[in-house]
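*Asks:* Give me a 3D structure for the following:
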Amino acid sequence: MNSQSLSRGSASIRPFALSLSVAARAALKHQQPCCLWLTGLSGSGKSTLANALEVQLNEQGRHTFVLDGDNLRTGLCNDLGMSDAARKENIRRIGEVARLMVDAGLIVIVSAISPFSADRATAKALFGPGQFFEVYISTPFDVCARRDPKGLYRAALDGRIKAFTGLDSPYEAPLAADCEINTDEVELADAVGHILAALFKK
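*Replies:* Predicted coordinates for the structure are as follows:
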């Protein structure tokens, strides 16, 4: 049996109908599960903000998990490169894992550059109404390059890294994000508060 016969649309695959509902799992945790999807340039502050969000939610008694793009590339996605096709597959995998975690009743925080709007739209389509909350970390390129926590901007500007997002590979900013944060203008605690206020209002 080849890989094509095992695709999602294959007649040989029939998803099993589980008895326990998403609502039942969520009720046990006393929360409404959802996915907070943080998108933005490398160095924009996504991971720091995702971590702070999870800590705050945990202190409120919420059941959470962070899916960080770099962390996933050391395991689940370590076979992927940085081509457009590989980035698309990277986001597809993250979206599928996030959906499974939401089905389990968790509040999932995704921190991933996710540069292409079509891929983010595909991820959003995996979730039910009100389950997907897009947060655009709009920290400008020059600020991210000045921070350069991993030395990636210097390497890219020196020509040692090709297809670097925001430089020679595009970043397609969200046009209608549920929340927007520029971490160069907003302190971390205030950013967390702003995002959570917008989330709970929605």
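*Asks:* From here on, just use CA atoms for contacts and neighbour counts.
*Replies:* Fine.
*Asks:* Could you list the buried residues of the longest helix anywhere in the chain?
*Replies:* If you go by DSSP state H, the chain has its longest helix at helix 84-103. Buried residues in helix 84-103, counting neighbours by 16 or more other Cα atoms under 10 Å, are found at 87-95, 98-99, 101-103.
*Asks:* Now the second one, please; I'll put the structures next to each other:
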Amino acid sequence: MAANVGFTVWFTGLSGAGKSTLSEALQQRLRERGRNLEILDGDVVRTHLSKGLGFSKEDRDTNIKRIAFVCGLLTRNGVACVSAAIAPYREAREWARQEIGNFVEIYVKCPIEVCRQRDVKGLYKLVDEGKLKGFTGVDDPYEEPESPELVIETNQEPVEVSVQRILDKLEELGYLAPEEAQVNESQAVTDRLAALGYL
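*Replies:* Purely as a prediction, here's the structure:
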């Protein structure tokens, strides 16, 4: 099943938990293994695909449904893709799972105190100053996944370890060929070309 099968890795977690960092690291590792990865980052989607949407529950659900629609199209056409959005509500994530099919939910878990310390985008500071309302995990709910395929605790392990665990899970689920199989396949192609006199 692993030969160019499409799948979606669906990262969910608080702002600052490490979703974008993991997405970029996973993209690099997959490229090294001959697979391209399309990333639908929450901020980029908000700018281009969901411009004009607010942060009410209805708007957040609409945003997730739009991401899921795109991921579904890509997945059905053999593309590996990642959604890196907070996706705070279980119901919307379950809708995405049904819509996409080849769906790997990864809970990027990190204590909110650590997310606050990281505060890469300065959003928690705005919340503390009273300039930002309805912020997930502070004054708006985040519903933790009940049975994700994988839980990554970014305050407990380095990015490299987390990404390897994701790759291992993708192999286990049949979405990615084991590395040794890819090496053997590459060698077989080289041997064939040599036998035909091309090398």
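*Asks:* Can you give me the TM-score here?
*Replies:* The TM-score (TM-score structural alignment, normalised by the length of structure 2) is 0.84; 173 aligned residues with a Cα RMSD of 1.3 Å.
*Asks:* In a markdown table: the buried residues of helix 84-103 of structure 1, plus distance to residue 156 of structure 1.
*Replies:* As requested, those are exported to a markdown table (distance: Cα to Cα, whole Å):
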| residue | distance to residue 156 of structure 1 |
| --- | --- |
| 87 | 17 |
| 88 | 21 |
| 89 | 23 |
| 90 | 21 |
| 91 | 22 |
| 92 | 25 |
| 93 | 26 |
| 94 | 25 |
| 95 | 27 |
| 98 | 30 |
| 99 | 33 |
| 101 | 35 |
| 102 | 36 |
| 103 | 39 |
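*Asks:* in structure 2, what residues pair with the longest helix of structure 1?
*Replies:* Matched against structure 2 by TM-score structural alignment, helix 84-103 of structure 1 falls on residues 57-76.
*Asks:* Would you mind listing the outside residues contacting the matching stretch?
*Replies:* 5-8, 40, 45-46, 49-50, 53-54, 80-83, 87, 89, 92-93, 95-96, 99-102 (Cα atoms under 8 Å, 6 or more residues apart in numbering).
*Asks:* That stretch vs structure 1, mean deviation?
*Replies:* If you overlay the two and look at stretch 57-76 of structure 2, the average distance to its match in structure 1 is 0.5 Å (mean Cα distance after the TM-score superposition for structure 1).
*Asks:* how about the helices of structure 2, start to end?
*Replies:* 19-32, 42-48, 57-76, 90-100, 112-118, 123-128, 159-172, 179-195.
*Asks:* Can I get those helices in TSV including distance to residue 137 of structure 2?
*Replies:* Listed next are the helices of structure 2 as TSV, based on distance: least, Cα to Cα, whole Å:
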stretch	distance to residue 137 of structure 2
helix 19-32	15
helix 42-48	16
helix 57-76	14
helix 90-100	14
helix 112-118	7
helix 123-128	10
helix 159-172	23
helix 179-195	38
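*Asks:* What is the equivalent residue in structure 2 for residue 116 of structure 1?
*Replies:* Per TM-score structural alignment, residue 116 of structure 1 is aligned with residue 89.
*Asks:* Which residue is the nearest non-sequential neighbour of that match?
*Replies:* Excluding the flanking residues, the one nearest residue 89 of structure 2 by Cα to Cα, 6 or more residues apart in numbering is residue 143, at 5.4 Å.
*Asks:* so who does the aligned residue in structure 1 for the one you found touch?
*Replies:* Residue pairing (TM-score structural alignment): residue 143 of structure 2 is matched to residue 172 of structure 1. Counting by Cα under 8 Å, 6+ apart, residue 172 of structure 1 makes contact with 115-117.
*Asks:* Most neighbours among those, which one is it?
*Replies:* residue 115 (23 neighbours; other Cα atoms under 10 Å).
*Asks:* That one is in contact with residue 173, isn't it?
*Replies:* Yes. Between residue 115 of structure 1 and residue 173 there is a contact under Cα atoms under 8 Å: 7.5 Å.
*Asks:* what is in contact with the two at once?
*Replies:* Joint contacts of residue 115 of structure 1 and residue 173 (Cα under 8 Å, 6+ apart) are residue 40.
*Asks:* How much space separates the counterpart of residue 199 of structure 1 in structure 2 from residue 83 of structure 2?
*Replies:* Residue pairing (TM-score structural alignment): residue 199 of structure 1 is matched to residue 170 of structure 2. Here residue 170 of structure 2 is placed at a distance of 15 Å from residue 83 of structure 2 (Cα to Cα, to the nearest Å).
*Asks:* circling back: measure how far the match of helix 84-103 of structure 1 is from the centre of its chain, please.
*Replies:* Relative to the chain's own centre, stretch 57-76 of structure 2 is displaced by 13 Å; criterion: Cα atoms, centre = their mean, to the nearest Å.
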